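>>> please work out how this folds:
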Amino acid sequence: MDITIKITDRDGVTHEVQAPTDMNMNLMELVRAYELAPEGTIGICGGMAMCASCQCYVLNQVPLPEKNPDEEAMLWEAFNVKENSRLGCQIHLTEELDGLEVELAPEV
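You can find the predicted model right below:
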């Protein structure tokens, strides 16, 4: 099943994209698949919650998985962190995320 996610890129342009829930993808990989951030500016650590290049702001109330300790620690050190910051690599695409709206954090 595909879900719909709205992603606002770093230029302020909102993209409504279809995301498969059966491929074990995460939000960072989805952004890369649709090329919504320049190559080399997102997912630099490969999705290990070690670089915060995939930080995004969650704009609506969709049930998300809890932050794990690695994500908490990385967000503690990252720039431009807000209350609604999450690491895209730690948000796996599931049917529960249908309608999710996020904005990519500024590149540091």
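>>> drop to CA atoms for contacts and neighbour counts, all remaining ones
Will do.
>>> counting neighbours, what do you get for P65?
11 (other CA atoms under 10 Å).
>>> hmm, I typed the wrong one, I wanted A78.
With other CA under 10 Å as criterion, A78 counts 15.
>>> name the nearest residue to it, ignoring sequence neighbours.
Counting by CA to CA, 6 or more residues apart in numbering, A52 is the residue found nearest to A78 once chain neighbours are left out, at 6.2 Å.
>>> please give me the structure for this one as well, since I'd like to look at both together:
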Amino acid sequence: MPKITFIDVAGTSRSVDAPVGWTVMEAAVKNNVPGIEAECGGACACATCHVYVEEPWMEIVGEPQPMEADMLDFASDLRSNSRLSCQIKVRPEIDGLVVHTPERQG
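The predicted structure follows:
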């Protein structure tokens, strides 16, 4: 089962196991990871599951699709490595993925 590590703004790290087929957001919510609000429940309609993907993972995770890119405009402190965690599917290739949560959501 792939492992995903979430790092908050204070530098606190939390690793969770995520079943293949879930999203990174689902893994965060179901494991009570702080910093992921996910107000829309994963419908790509709120930008409150915003994360920063560590650079070594950007190519593996891939670029946001147009709908996600549009929704990212509503995220706070947007960066080149910003993604909505509801749009990152858990698959074997992302085992070890590291993402950072922003200081605040939306």
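>>> list the TM-score for the superposed pair.
Put the two chains on top of each other and the TM-score (TM-score structural alignment, normalised by the length of the second structure) is 0.86; 103 aligned residues with a CA RMSD of 1.7 Å.
>>> can you give me the strands in the first structure?
For the first structure, the strands defined by DSSP state E cover 2-8, 14-20, 55-58, 85-87, 101-104.
>>> among those strands, which comes closest to E95 of the first structure?
strand 2-8 (6.4 Å; CA to CA).
>>> re the thing from before, the residue nearest to A78 of the first structure against N80, yeah?
No: in terms of CA atoms under 8 Å, A52 of the first structure does not count as a neighbour of N80; the distance is 10.2 Å.
>>> now the counterpart of E68 of the second structure in the first structure: how far from C89 of the first structure?
Using TM-score structural alignment, the partner of E68 of the second structure in the first structure is E71. E71 of the first structure sits at a distance of 9 Å from C89 of the first structure (criterion: CA to CA, to the nearest Å).
>>> likewise for A105 of the first structure?
13 Å.
>>> more crowded one of these two?
In this view A105 of the first structure and C89 are compared by other CA under 10 Å, and C89 has more residues nearby, 27 against 22.
>>> show me what that one aligns to in the second structure.
The alignment partner of C89 of the first structure in the second structure, by TM-score structural alignment, is C86.
>>> enumerate every residue touching the residue most central in space within the second structure.
In the second structure, the residue lying closest to the centroid (CA atoms, centre = their mean) is S85, at 2.8 Å. Applying CA atoms under 8 Å, 6 or more residues apart in numbering to S85 of the second structure gives the contacts T23, V24, M25, C49, H50, V51.
>>> touching, the fifth one and D73? I think so.
No: counting by CA under 8 Å, H50 of the second structure sits too far from D73 to count as a contact (10.7 Å).
>>> those two: which is more packed in?
Using other CA under 10 Å as the criterion, H50 of the second structure and D73 rank with H50 on top: 32 against 12.
>>> look up the closest residue to that one, ignoring the ones flanking it.
Nearest to H50 of the second structure is L84, by CA to CA, 6+ apart, at 4.5 Å.
>>> can you add distance to I44 of the first structure and give the strands of the first structure back as CSV?
CSV is the format used below for those (distance: least, CA to CA, whole Å):
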stretch, distance to I44 of the first structure
strand 2-8, 19
strand 14-20, 21
strand 55-58, 11
strand 85-87, 12
strand 101-104, 15
